[in-house]
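> Only the shape, not the letters, is given here:
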């Protein structure tokens, strides 16, 4: 692998070797390793005439090696979780006697199905209760207090109905200070999960017509939506069980774990921060990756980037059809409604109509699904 890395470093431009491209670069090296094993040829980097695989892998040994490499490649980057050098992972339990090794993942599973993750849609009385809880927590002396405090304060900083209308920042000093206050509060909102805070910040820049800055933040958020992440009401896979049994995660407070692994809802009420194009959508909770692609579409729409608009809608459609970070028919129905809005903005009436129909089939609630009304206007 070291030799292959040397060769590929020489082949690829320096601009590709960035942290955000780590996984793709790693997988490129891994696929090259498979190629070298298939042809039993891996030239030494400093002495190219020296074949490191020469007369070393052939026949049954070569088939065995390739079989293992094909299996590892099927896992994608997650194959590193099977490495003894990374961690001493627990084996997948084959009987009930090994069940206890998965007690921590099971507790995470219960939390993923609890109401803890939907506090952002809490009613005012419940918010008041949480404020009292925060006050009591602050009076305690627990070493975990900073995580609990950061979690709840992060959620409150994201309550969009607490924000007041923001004027033109070029008017005066006080308005400029208000602008910085928004930014500070939204940055605090990034502390309770891996994605929703950054998407809320992207929404703020979008509303300020800073579309390029919004696109930069959206890209950062999308890169965080990787397969190992957790989301509301999901079922843990074997890979997730293995991941959560890693020493680094087992010893991590749950609030800190959310910040690394949780992909939370986007919750934007009808307020200063809500995009105008979503004002007609009754539900205010959106799957994060769905919202990210739609917000990216809106930015390109206002920048008049036609090709990027279509690309964003295609990615949004693939995301919905693949159930990517989307749990349940209701959220999938909301997602199709959003997709229909995008097609409607571009003038694709038939595509919009089909999206609204799919939304209604999945979420047949005329009171809370505006796709009914939109579809009637198209017919």
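Okay, I see it. This is a predicted model, so every value here is computed, not measured.
> contacts, neighbours, all on C-alpha from now
Will do.
> what's the distance between residue 374 and residue 344?
Between residue 374 and residue 344 the computed distance is 10 Å (CA to CA, to the nearest Å).
> Assign residue 165 to helix, strand or coil.
For residue 165, the assignment made with DSSP: H, G, I helix; E, B strand; the rest coil gives coil.
> So it sits against residue 272, correct?
Yes. Taking CA atoms under 8 Å as the definition, residue 165 is a contact partner of residue 272 at 5.7 Å.
> the more surrounded of those two?
Per other CA atoms under 10 Å, whichever of residue 165 and residue 272 has more neighbours is residue 272, with 17 against 8.
> The more buried one falls within a helix, correct?
No. Counting by three-state DSSP, residue 272 falls outside a helix, being coil.
> Next, the contact list for it, please.
For residue 272, the contact set (CA atoms under 8 Å, 6 or more residues apart in numbering) comprises 160-161, 163-166.
> Out of those residues, the closest to residue 256 would be?
Nearest to residue 256 out of those is residue 160 (CA to CA; 23.3 Å).
> correct me, but that closest one touches residue 273?
Yes. Residue 160 lies in contact with residue 273 (CA under 8 Å); the separation is 6.4 Å.
> the more surrounded of those two?
Legend: neighbour count by other CA under 10 Å for residue 160 and residue 273, higher for residue 273 (22 against 19).
> how far is stretch 99-110 from where the chain is centred?
Distance, stretch centre to chain centre, for stretch 99-110: 23 Å (CA atoms, centre = their mean, to the nearest Å).
> Touching, residue 352 and residue 345? I think so.
No. In this structure residue 352 lies outside contact range of residue 345 using CA under 8 Å: 9.0 Å.
> The two: which has the busier surroundings?
More crowded of residue 352 and residue 345, by other CA under 10 Å: residue 352, with 26 against 13.
> Find the residue closest to the more buried one in space, skipping its chain neighbours.
residue 340 (4.2 Å; CA to CA, 6 or more residues apart in numbering).
> mind checking the SS state of the one you found?
helix.
> Next, find the distance separating it from residue 213.
Applying CA to CA, the value for residue 340 to residue 213 is 26 Å.
> go on, residue 345?
Taking CA to CA, one finds residue 345 at 22 Å from residue 213.
> ok, now residue 36?
Distance, residue 36 to residue 213, by CA to CA: 42 Å.
> next up, a second structure to put side by side with the first:
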């Protein structure tokens, strides 16, 4: 029994009642099972299509809590990259599965490294010694070191070699590069992939009697592993060793959890952030989310708690907490896949271990009262303690309205799109990927995600075709390309978001159909202003969309910002900004939708009706000078830049100069500084 500060013993039934309340609170904060599935499905589709586009060279995998389905404030997005022509093998017999003319093979050598770490030997056959070096990437060649007559890839040299490939503004952080892009924190890591399950983790397969299920275990074994460029701090060859990563396996395991198990993991993460590490210096934050996840894995597999259900949520949490406490006491945290790998060995020992144990033991002695120290949890605990007879409904269907869920879904889709499309070949690979996925079992979330990604791909094809053929002397080819681009944009606008109409307007302006462009702009702008100022209630939304498909609902939602790929040129007026952003390794320009619409309207009126230019310019000026979040949430820098461009093309260089200077003073989301400085110099000349 656990004592609360209310001078009575809390019974088992009372704890179950509190558990139900906390379950509901966590569903609201971390997501219902339906929300979590939706986040995962949309991420999966985007990753599948992205890897289809970049399959000639690279693969990408989003890992960590974001991919697992959490959307916790302050958590970063972990991304792993590896080259598809580089593979790690565990013994020489596995070379038979690869063509040496297509693959760079790397041999794993764990014989002299701590558990969970390895040296990577670069294989160079005697017959093709020269060609193999040529086949290897320059990053590998620059990272080679000799040891005992063999050639190995140094993890520390590899990290240094990969620094230039980090996104500008990102800083090295262990094996990763960390930074902020578009308001989100990212952790990027370049690694090597292995298609084989690691022999050091063979014992994990033998342990899988009750969890995970056999088909999940098979998926995990087929997923292989990765090697991340960081050595063991207490290893003999720290600068040369690589850590074996099970990120894909962990993702599959988290996907296989029931929702109570997932929320127990989430509760541990919240308590770690809001209680254990709260007010603690960075150097004293010894426990991390990975330790919490490991504890949940072990508890599920050991079957210590027979029923993971909402009524047992706090019991499940408490058992996991006790396991972590015992690990800290013993100074041993066994990796779930390679138990011999003690993840506390190099960080939690001596005085730090004692201090951490004292801190955790103090929480243990308080019992579940320690939950009251968590701002996210205490309201749901006190609600039941003060109202013991309160009925708690744990039916997730009643926790979230249809409007709230759909809003979350479409925001998730809007913020996830296929990466790496730079040419027509990439677009066709993406569409072929969509075609193949359509013939596979899909959830409704897969379908709308595919739909949005397809619409985006069609837009990009339209502008690529226009750029390819606009300067040709053969009128028939130009006509065919224009007709095809026009059809693609209409198709994109037909089944995509309302915002896709903006691309139609840009295309009409680019091809000098100014009247058509103005019609599209006015229609889109009216809808944009109406929806931005419409205060939708749950009842209004339910009455309007009850029983309708997600596809039909999608057209109701709007993008606040339009994303333009910097590898595809849309209109000449934004070309310097795209080139400047591309020079800073930025893939996209992010422009508030209404700002772009006003810009296009001004540019069209300059060709059709100059008397309306100043009125539209005043609307744009008011929008940028007094930004409202409903219209401009991101991209204040490009908003001032566009205002400056519009001032300049309408013959007001002094106002343009002021707008450009304001653009330089904003958060550089789009990295357009060079374009801004060039425009300022042109005015001053």
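Thanks, I have the structure now. Since we're looking at a predicted model, the values are computed, not measured.
> And the TM-score between them?
Here the TM-score for the pair of chains, by TM-score structural alignment, normalised by the length of structure 1, is 0.60; 275 aligned residues with a CA RMSD of 3.9 Å.
> Spit out the contact partners of the residue sitting nearest the centre point of structure 2.
Geometric centre of structure 2, nearest residue: residue 77, 4.9 Å, by CA atoms, centre = their mean. Counting by CA under 8 Å, 6+ apart, residue 77 of structure 2 touches 62-67, 184-187.
> Alignment lookup: it to structure 1.
Matched to structure 1 by TM-score structural alignment, residue 77 of structure 2 sits unpaired.
> Distance check, residue 77 of structure 2 against residue 62 of structure 2.
For residue 77 of structure 2 relative to residue 62 of structure 2 (CA to CA), the value is 7 Å.
> same check, this time on residue 620 of structure 2
Applying CA to CA to residue 620 of structure 2 and residue 62 of structure 2 gives a distance of 38 Å.
> Looking at the alignment, what corresponds to residue 139 of structure 1 in structure 2?
So residue 139 of structure 1 corresponds to residue 440, using TM-score structural alignment.
> What is the burial count for its match?
Neighbours around residue 440 of structure 2, by other CA under 10 Å: 8.
> Now do the same for it: helix, strand or coil?
Criterion first, three-state DSSP; result for residue 440 of structure 2: coil.
> got it, and residue 227 of structure 1?
Secondary structure for residue 227 of structure 1, judged by three-state DSSP, is coil.
> Count the neighbours of it for me.
12.
> check contacts around it.
Counting by CA under 8 Å, 6+ apart, residue 227 of structure 1 has no contacts.
> what's the distance between it and residue 292 of structure 1?
Residue 227 of structure 1 sits 16 Å away from residue 292 of structure 1, going by CA to CA.
> Same check on residue 132 of structure 1?
Taken as CA to CA, the span from residue 132 of structure 1 to residue 292 of structure 1 is 33 Å.
> Comparing the two, which residue is more hemmed in?
Comparing residue 132 of structure 1 with residue 292 by other CA under 10 Å, the one with more neighbours is residue 292, at 28 against 12.
> Aligned to that one, what sits in structure 2?
Match for residue 292 of structure 1 (TM-score structural alignment): residue 597.
> How about residue 578 of structure 2: what's its closest non-neighbour residue?
Leaving aside its sequence neighbours, residue 578 of structure 2 sits nearest to residue 566 (CA to CA, 6+ apart; 5.1 Å).
> hmm, back to that, now, among the contacts of residue 77 of structure 2, which is nearest to residue 462 of structure 2?
Checking the contacts of residue 77 of structure 2 against residue 462 of structure 2 by CA to CA gives residue 62 as the nearest, at 29.2 Å.
> Residue 317 of structure 1 matches what in structure 2?
So, by TM-score structural alignment, residue 317 of structure 1 is matched to residue 621.
> ok, for that match, nearest residue in space, not its chain neighbours?
Once flanking residues are discounted, residue 621 of structure 2 sits nearest to residue 643: 6.7 Å by CA to CA, 6+ apart.
> What count of nearby residues applies to that neighbour?
Counted by other CA under 10 Å, the residues lying close to residue 643 of structure 2 total 27.
> What distance do you get for it to residue 636 of structure 2?
Residue 643 of structure 2 is 11 Å from residue 636 of structure 2, by CA to CA.
> what does residue 167 of structure 1 align to in structure 2?
Using TM-score structural alignment, the partner of residue 167 of structure 1 in structure 2 is residue 470.
> Residue 477 is in contact with its match, correct?
No. Applying CA under 8 Å, one finds residue 470 of structure 2 not in contact with residue 477, separated by 9.0 Å.
> And the two? Which one has more around it.
residue 470 (16 against 13).
> Residue 405 of structure 2 versus the spatially closest residue to that one that is not a sequence neighbour, what's the distance?
Counting by CA to CA, 6+ apart, residue 478 is the residue found nearest to residue 470 of structure 2 once chain neighbours are left out, at 6.1 Å. For residue 478 of structure 2, the distance to residue 405 of structure 2 (CA to CA) stands at 45 Å.
> ok, which stretches of the stretch 51-200 of structure 2 are helices?
Applying DSSP state H, counting those that start in this stretch to the stretch 51-200 of structure 2 gives helices spanning 64-68, 129-135, 138-141, 155-162.
> what span of structure 1 lines up against the shortest one?
If I follow you right, that is helix 138-141 of structure 2. By TM-score structural alignment, helix 138-141 of structure 2 lines up with nothing in structure 1.
> That helix packs against which elements?
helix 155-162 (3 or more CA pairs under 8 Å, 6 or more residues apart in numbering; DSSP states H and E).
> Tell me the buried residues in the helix it packs on?
For helix 155-162 of structure 2, burial by neighbour count (16 or more other CA atoms under 10 Å) applies to 155-159, 161-162.
> so how many other residues sit close to the counterpart of residue 644 of structure 2 in structure 1?
Counting by TM-score structural alignment, residue 644 of structure 2 corresponds to residue 340 in structure 1. Neighbour count of residue 340 of structure 1, defined by other CA under 10 Å: 29.
> gap between residue 340 of structure 1 and residue 126 of structure 1?
For residue 340 of structure 1, the distance to residue 126 of structure 1 - CA to CA - is 34 Å.
> next one: residue 112 of structure 1
Relative to residue 126 of structure 1, residue 112 of structure 1 is positioned 20 Å away (CA to CA).
> Comparing those two, which shows the higher neighbour count?
Neighbours per residue, other CA under 10 Å: of residue 112 of structure 1 and residue 126, the larger number sits with residue 112, 19 against 12.
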